[in-house]
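Novice: 3D, please:
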Amino acid sequence: MDFIKRFIRQNWIMLCAFIIPVALMGGYFAYRSMAPFGSSSILTVDLGQQYIDFYSYFRSTVLSHPDTFFYSFSKDLGGDMVGIFSYYLMSPLNLIILFFPGKTLSVGVLVITLMKYGLAGYSFAWLLQKTKLQAGFRILAFSTSYAMMGWIIANQLNVIWLDVLYLLPPVIWGLIKLVNENKPWVYIIWFSILLVINYYMAWMVAIFTILFMIWQLNDRSLGFKTSFKRFLKYIGSSVLSVLFACALLLPTLYALMQSKGTYTETAVKFKFEYFPFKMLGKLITGSFNFKEMPSGQPNIFVGMLMLMAFLLYFVDRRFHWRPRLASFAITLFILLSFCLQPLDLLWHAGQFPVWYPYRFSFVFSFWVLWMAAHVLTPNFRIGWKKVIPLAIIIIAIHIYLKLNMSSFSYITDSQLLISIGFSFVGIVWLCIPRYYSPFLYDGLFVMLATFEMATNAYTSLNNISYVSQSDFGDYTTELDKAVNKIKKSDSGFYRIGKTFMRTKDDTMQADYDGGSHFGSTLEPSIPSFYGSIGEPDGDGFVAYTNGTQVTDSLLGMKYFMTARPTTSILGQTTSSILPATSNKPDLNRENIKSEDSLTQTYRNKNALSIAFAASDKIKSLKSNTSDPVAWQSKIYQALAGDKSNKSLFEVQNFDHVTFNNVQTSKKITGTVFSKQNLLEPAYVKLTFVPKTNESYYLTFGANLTSDVASYYLNGKKLTQYPTFRNTVIINVASKQKGKPVTITFKMKQQTMWLQNVSLYKLDQSHFDKLKTTLKSSPLKINYHSNTKITGTIDVKKQHQLLMTTIPYSKGWHVKVDGKNVKTTKVINTFLSVPISKGHHKVELYYRSPWLIAGIIVSVVSIGSAIIFTLYQHKRRTKNRG
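Specialist: Take a look at the predicted model:
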């Protein structure tokens, strides 16, 4: 107990620096009833739609199968995971997640978020103590302002970025030691750690360290020669940090070159992205709302008092003119970076952010608080010659914002009044001499800063809505239950599809192999393939929601989970907790594998193995059509060596078309329909009667979004994943011979283009014949993991290859009968290898490209650094002796 008391007594300021932001934000989370405090959750936008699933994946990787650190079939059809981990999951605080399984995962994310708030405050307080810029409990004003800056409030949902706030201060301390003491190791170690934890934020910090070094060298009287040497040592230290982290950085770089790096901007325009004065709106409390997420200005709020202290630095004659001039130049550069396109791209590594603009604005907030800490020292004095211009600037800012409130959706009159109030109290505090009552003066300082930051946090976050805990927890529980039933009955390798979805990363949430994914390291060939076969796709996502019998078979979708509608006490059908995203009458053809009150699981008897013998005609198959139905048929027929020129799908006519409040037309597809009476409902209803029990599919183009029309199948709302940029295929009937089927397009706008609206029937006998051929020579798997698959195959024909539905990557290596075989890419998507007729043993294994090279570089660099350091130490010891 004595030790604890002594520790608290000696470190109470640092503990408070941690506790204050945790208490303030914890209180807010409790106020918003976020689990475990109530029925809501901390999940919103990307945190609820992406990161939470990655955290679940992190748990399964650490606790169950570490090989998924390198590769996973939970990522769309299979993909490298090093890039995912290095961008999303390398924070050491993620280990907290291990204690929060299933539906409690959201609570774990809340705990991690609070920890990052607390560590940010602790880290900045530590830096101020180390540099002796501030002392006593007045440090808490700066640490709280730092930990709760506008950037972290706006990006709280991007919890993966928040580690940078507690890592930036030790990096800066390392730079200070490098310049002042010629000791680079603190900087090297902490910058290496930052590179490993989040290379993306490290890039922004790297740019800022250049600016900070320029300021430091102007702030110290070292002379040109010494300054130049220190700057060169800084460059060398930065390079060494990169070499230390190469074990992770090199494979990550390769992954980026295959995915996100392909979207780097090559055409840059020298222009302002908006009127720069719009940034002034971000100086007001509560200057954030949902509209600011996709686009807006940089989040730079640190409080009016800290802003005023920052402005005073430039006219404070306690500091030499050189560092003040350097500081002004650096400030101008960062401010220009917030609105000038080339500089904005520089900070974002050559890519415009998709949502969450100006992600580097945390460096400006640090810069403002760092300068403010230089100004607001115990011996600070201010005269009227400085107070009056300062007051005029603050008043001018508020007048400008009041006159232009229509341009700021996040500013209200009450917010302006609150900001004016804080500004007035801040100016009064600046004018009061500290020597009358230092304790009361410092206490008021801490209270003012803390209250202003808390007001900003609460006001800003009140503009954001959150996912309820039940929506996340109940869905996750039911998904896990359904997946675990499949796993218990089948330990083989297969993919699972479903007709419901919470997120596109459900596969990672429940740890199964599927076909959907949303992530920044998605290889472009995968969306391209999905779009070509009629599945929803985008630059960063794919969703396997529109499978036909053909694609379900080809991609090995062995099981399908569907949601059963729940029934109320009154017997009325209500929506399930499992939101439907597709319609799949094809499941009428399959047997139910398992079921419970909310789900049914079907077994797809047509599913192919992950690898199988196929005709080598597939190597020469090129896409010459934008019709996904035709392309599916060409792929399947080429694989089976089908000599028939007849497509698997036959075009069908509608038996009847009903036009309501639109012009009539003999042609449906490609016609633009217009409302005749703008005030009356308008729709086009297509009717057909299946003449067989075969599967029927409807296609429609990307123009037919949910903004243009509502879709109905047999009078019920047709569930379809809403985001798609290519023609999609929808299953509308199966085993429904003689039963009329109606498809209705209800217009939401004045016009509606029925783009690529066509009806097709699958030739079931033709499909079954080809499927039987492809299933005749499967790879019989005797071992499988995410990075290794072994098995045997009996190839019964000549001119065959081993076809896989593993996305092609240079990381995959194949041995046939113990000999390495060169891999090839077919249909610009999948891995294949040549194989001869006969019985063969096959081994496929994955090794992340550049991983071995990266490890070698890191080991050699670290080893050499240790040897060199020991040699220098021994030499110095010898010289002293």
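
Novice: use CA for all of it now, contacts and neighbours both
Specialist: OK.

Novice: Now stretch 636-652: buried residues?
Specialist: The neighbour-count criterion (16 or more other C-alpha atoms under 10 Å) identifies 636-642, 647-649 as the buried residues of stretch 636-652.

Novice: Please name the nearest non-neighbouring residue to the residue sitting nearest the centre point of the chain.
Specialist: Closest to where the C-alpha atoms of the chain average out (C-alpha atoms, centre = their mean) is Gly519, at 5.5 Å. Excluding the flanking residues, the one nearest Gly519 by C-alpha to C-alpha, 6 or more residues apart in numbering is Gly540, at 5.6 Å.

Novice: just so I have it, where are all the helices in the stretch 501-650 of the chain?
Specialist: In the stretch 501-650 of the chain, the helices defined using DSSP state H, counting those that start in this stretch lie at 506-510, 525-532, 549-554, 628-640.

Novice: Pick the most deeply packed of these.
Specialist: Of all the helices of the stretch 501-650 of the chain, helix 506-510 has the most neighbours on average by mean count of other C-alpha atoms under 10 Å, namely a mean of 27.

Novice: Run the chain-centre distance for it.
Specialist: Helix 506-510 sits 15 Å away from the centroid of its parent chain (C-alpha atoms, centre = their mean, to the nearest Å).

Novice: again, but for stretch 92-99
Specialist: 18 Å.

Novice: Contacts for it next, please.
Specialist: Stretch 92-99 has contacts (C-alpha atoms under 8 Å, 6 or more residues apart in numbering) with 55-56, 59, 63, 105, 108-109, 111-112, 115, 197.

Novice: Repeat the analysis, applying 10 Å as the threshold.
Specialist: 55-56, 58-60, 62-63, 88-89, 104-109, 111-113, 115-116, 160, 163, 197 (C-alpha atoms under 10 Å, 6 or more residues apart in numbering).

Novice: and if you look at stretch 377-392?
Specialist: 133-135, 138, 308-309, 311-312, 315-316, 318, 374-375, 393-397, 423-424, 427-428, 430-435, 438, 441-442.

Novice: Buried among these? Make that a ChimeraX selection.
Specialist: In ChimeraX, this line selects whichever of these come out buried by 16+ other C-alpha under 10 Å:
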select :134,135,138,308,309,311,312,316,374,375,394,397,423,424,427,430,434,441,442
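
Novice: Now, the contacts of stretch 377-392 that are in strands?
Specialist: Counting by DSSP state E, the contacts of stretch 377-392 place none of their members in strands.

Novice: Let's compare: structure for the following, please.
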Amino acid sequence: MLEEIMTKNKTNKFMLMGAAGLLSILIMIAVMAINHVTPFGNRNLLASDVGAQYSPFLTMLQHMLKTHTLSLYSFNVGIGSNLVALISYYLMSPFNLLLIFFKSSQVPIFITLVIILKIGLSAVAMNYFLQRHFETQSWATVLFANAYSLCGFVATNYFNLMWLDSLIWLPLIITGVDQLYRNRKFGMLFGWLSVSIITNYYLGYMTCIFVGLYAVYLVFANREETQSIKSTLKNAWSFIGKVLQIGILSALTSMVVLLPTALEMFKTAKVNTNQNLPWNQFGLDILTQLGMGGTNFNSHLVHAPTIYSSLFVALLVLFYFVHPAISRIYKRTALVMLLVLLLTMWITPLNLVWHMLQEPVGFPFRNVFFYSFFAVMLAFQVWQAGIRQITGKWRWLIPGGLIAALSVGFVAAKWGPKLTDGGIPIENVDTLVKLTINCGYVVVLTIVLFWLSKRVAQVVLVGMVAGELFANFYSGMHGFQFGNQANYERQYQKETMQFQPVANTSNLVRAISKNRNINVALQRYRNYNDSALFNFSDVSSYTSTLTVQDIDLLNNFGAYVRNARRVSNMGLVNPMSAILGAKYNVTTKGAVHRIPEYQGTGMTVPVAFTKVSGKQPFISDNLNDIMTSLDNKNTKFIMLPKVIDQVTDLKTRSRYHYQHVERIKINRTGKLYLDAQSYGINYGRTTVNGKPLYNFRKGTRRFYLIGHFRKGQTVIVKTRARDRTNKRIRFVMLNNQNIRKTLKQHPSAVIRKVGNDSHLQFKIKANSGQYYYLPIPIDSGWHATVNGKSVELKSVLGGLTAVPLTSGTNQVKLAYQAPGIKAGLLLSLLGLIGFGWLEFRNRKRS
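Specialist: Reported below is the predicted structural model:
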């Protein structure tokens, strides 16, 4: 009999978990189908970071998995990149292994399906937690699990699919904390916390903070009413200490990923925080997030914390504090926990602690799902205690208070002070309509909770809450810039064929691509990561793991740097491209042309070349220094035409208040370039012979082709600058014939890849004292041998690589090993050993 009961309970447990996951999946399918998102329609989710970063990187990973060329280094990201940080930041989700079942052109379909799958599994995990934490198998666990899996954080950030894994692990981790508190077993906490940190170290770090807060909450919520704080902490020190131990061991076990990732991320530009940030992060506009439609895609970069987890949950959380069956100690502790979670988002320094002391660039309050988790937990506790035990006056006062809060929030968002970050307001289309719907919903919900029969109320609640979660998610997708999946597949196949001549082969060769065919299928796509998408080597990149060295290096060569995460090949002239190892130019329509200056990837160079800093203020000076170091004759490589400058001070408030009219006399037929330093000119106010110049961001460093002119022509450039002398810009013409001739004098080798991008080898003849210049970023992970003997690589041109050669034939081999990976593996083993020792001691004591 007992065995039958246990079997039945186990069946009910899994049925409830399955129902929770299925309901989330059905709601998500409905949302995607109504929005015609692939595979339920012809739209895809390739907007924002999904199109710019996740899709290209997932496609790159898929290619590596299918061709068995998985590597920790790739020339398909920027000018060459250690992939450990990129993989751990974007690609560590175990669900990405499902990519092998899709074609490259179907990656957008995979993205939709994996988002739905992760949200469904979040509901399963939350349902498991609720059953274990409250020791119940109530049907209501299905409803509350969905309030978590479809909370405001998910409805706003679902397309940041790398974050969704953390919502699956969180309920399992907190179940582990409960297990440690109740019966001193810590295997579950250790295992799932380690998984959380490894699969997404960023949200894994936040999860560790929340685990600490939750452990303290457990201690104080379960203390005796008369027990002092000091006594409580003393009695619970063993538990808190064990939580700290497990947290440290989990972090230690994750070091095989964390350490090499940290060493690489320290090289990025994310080291300084804006000192002028406001002390508070949001205002009363946060109250809009209690209800449906508080935010959508138009405000996804700047908004108040998305604390939504259904109005049903919000109402029950308020009832929590007046419920007669819930003790005062529980109420006080819960209130403190909620306030801590809210205040640490509101107060800027504390919010920065959650975000690793870095101000989020868009997608703010990435820790808000912890609030939703805790709110759902409290709401379910009220449900378990019996919602109809609430006394008469509170049945209307609490809903009335929620309606008042919603009203204040929508009014504040529409007409009150806006968010402090850049003065960008929350998007609230049809504010009055949204407010009316939310308030009406609260009234109907109150009637259902208190005045319908229980059986009818249960059926109605399922429909109402599911409908509410659907409506909020659907509203959250308003303004999304969908791509066209049919066009994407067609253009992807077309571009793949066009890139075949330059696709990643067994040799290291780059192509400077301007191909824009794929753009017709997407909105606002900027092609930064096309090399990852189509499997070839370029120099452009858009990633949070871009190093400062690579940004500065490419900018000194003329590449356009938009910010600390984006660098584009726009601005690279043929000679600079050739020096960076680019053999081909790919036009906007996909035509492939060989770069005339290209003689090979790298070349033998004299000692003088290794002394060129490559850090001159003018890009043309960097080119001239490089070419002069390769030539011992006084050859001219750049020419500066005569310029007559007429200046007018417009006396405006703009920093660029000097208007310059430059008359340039062309003394040689050829191409004329504008070479502008940082803060040089306002491109939006610049014209060439009356025609507007391409409107770059004002003040950015540029090396830009103005046009092709004949000898004797006069070119008139009208522009705005910061200073009267206009010393930050110059006009340049290149002597490409002399450049080609000089480059040809320096022999090049065929750089072969051995298996993948982590291993290179080549053979070259050299004279004594020469180096082989390799256009790959200098990195301590590269180890080189020449004729079997280890050699020390030299940094040249501000961050590229030179290999010292010997007289005669040189057999050169290079191998890459991510810095810190061996030490990280050792630390991970120590973490596992430490856990094993704790587990052994625990079992021995038991």
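
Novice: Drop the TM-score for these two in here.
Specialist: For these two chains in superposition, a TM-score of 0.87 is obtained (TM-score structural alignment, normalised by the length of structure 2); 803 aligned residues with a C-alpha RMSD of 3.3 Å.

Novice: still on that earlier bit, ok, the buried residues of stretch 636-652 of structure 1 vs Leu759 of structure 1, which is closest?
Specialist: Phe649 (9.6 Å; C-alpha to C-alpha).

Novice: Off-centre distance for stretch 290-297 of structure 2?
Specialist: Worked out by C-alpha atoms, centre = their mean, stretch 290-297 of structure 2 lies 22 Å from the chain centre.

Novice: What's the end-to-end length of that stretch?
Specialist: Start-to-end span of stretch 290-297 of structure 2 (C-alpha to C-alpha, to the nearest Å) is 17 Å.

Novice: ok, now stretch 573-590 of structure 2?
Specialist: 18 Å.

Novice: so can I have TSV of the helices of the stretch 501-650 of structure 1 showing distance to Ala349 of structure 1?
Specialist: Formatted as TSV, the helices of the stretch 501-650 of structure 1 follow (distance: least, C-alpha to C-alpha, whole Å):
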stretch	distance to Ala349 of structure 1
helix 506-510	28
helix 525-532	22
helix 549-554	37
helix 628-640	35
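
Novice: Please tell me how far Ser327 of structure 1 sits from Arg880 of structure 1.
Specialist: From Ser327 of structure 1 over to Arg880 of structure 1 the distance is 41 Å, taken as C-alpha to C-alpha.

Novice: Which one of the two is surrounded by more residues?
Specialist: Ser327 (23 against 7; other C-alpha atoms under 10 Å).

Novice: Next, the contact list for the equivalent of that one over in structure 2, please.
Specialist: Under the alignment defined by TM-score structural alignment, Ser327 of structure 1 is paired with Ala334 of structure 2. Going by C-alpha under 10 Å, 6+ apart, Ala334 of structure 2 touches 217-218, 220-221, 317, 320-321, 328, 340, 374-375, 378.

Novice: Highest neighbour count among these?
Specialist: Tyr320 leads the contacts of Ala334 of structure 2 on contacts (other C-alpha under 10 Å) with 26 neighbours.

Novice: Quick one: map Glu495 of structure 2 onto structure 1.
Specialist: Match for Glu495 of structure 2 (TM-score structural alignment): Leu479.

Novice: count of neighbours near that match?
Specialist: Applying other C-alpha under 10 Å, we find 23 residues neighbouring Leu479 of structure 1.

Novice: tell me which element it falls in.
Specialist: Following DSSP states H and E, one finds Leu479 of structure 1 within helix 469-489.

Novice: Show me what the helix or strand following that helix is packed up against.
Specialist: Going down the chain from helix 469-489 of structure 1, the next helix or strand is strand 495-498, by DSSP H and E. In terms of contacts (3 or more C-alpha pairs under 10 Å, 6 or more residues apart in numbering; DSSP states H and E), strand 495-498 of structure 1 is packed against helix 506-510, helix 549-554, strand 557-563, strand 599-603.

Novice: which residue ranges form the strands in the stretch 551-700 of structure 1?
Specialist: Per DSSP state E, counting those that start in this stretch, the stretch 551-700 of structure 1 carries strands over the ranges 557-563, 566-567, 573-574, 591-595, 599-603, 611-615, 649-652, 656-660, 672-674, 683-688, 696-700.

Novice: which of these is buried the deepest?
Specialist: By mean count of other C-alpha under 10 Å, those have strand 611-615 as the most buried, with a mean of 26.

Novice: Next, the angle helix 628-640 makes with it.
Specialist: 90 degrees (axes from the mean of the first three to the mean of the last three C-alpha atoms, to 10 degrees).

Novice: Aligned counterpart of Val433 of structure 2 in structure 1, please.
Specialist: So Val433 of structure 2 corresponds to Ser414, using TM-score structural alignment.

Novice: With structure 2 overlaid, how far apart is the helix or strand hosting that match on average?
Specialist: Here Ser414 of structure 1, judged by DSSP H and E, is contained in helix 413-431. If you overlay the two and look at helix 413-431 of structure 1, the average distance to its match in structure 2 is 1.4 Å (mean C-alpha distance after the TM-score superposition for structure 1).

Novice: just checking, what packs against that helix?
Specialist: Counting by 3+ C-alpha pairs under 10 Å, 6+ apart, helix 413-431 of structure 1 packs on helix 304-313, helix 384-403, helix 438-461.

Novice: Ile866 of structure 1 is nearest to which of those?
Specialist: Evaluated over these, closeness to Ile866 of structure 1 peaks at helix 304-313, with 41.2 Å, by C-alpha to C-alpha.

Novice: what's the closest one aligned against in structure 2?
Specialist: With TM-score structural alignment as the criterion, helix 304-313 of structure 1 aligns to 311-320.

Novice: right, and Asn714 of structure 1 touches Phe745 too?
Specialist: No: with contacts counted by C-alpha atoms under 10 Å, Asn714 of structure 1 stays clear of Phe745, the gap being 11.5 Å.
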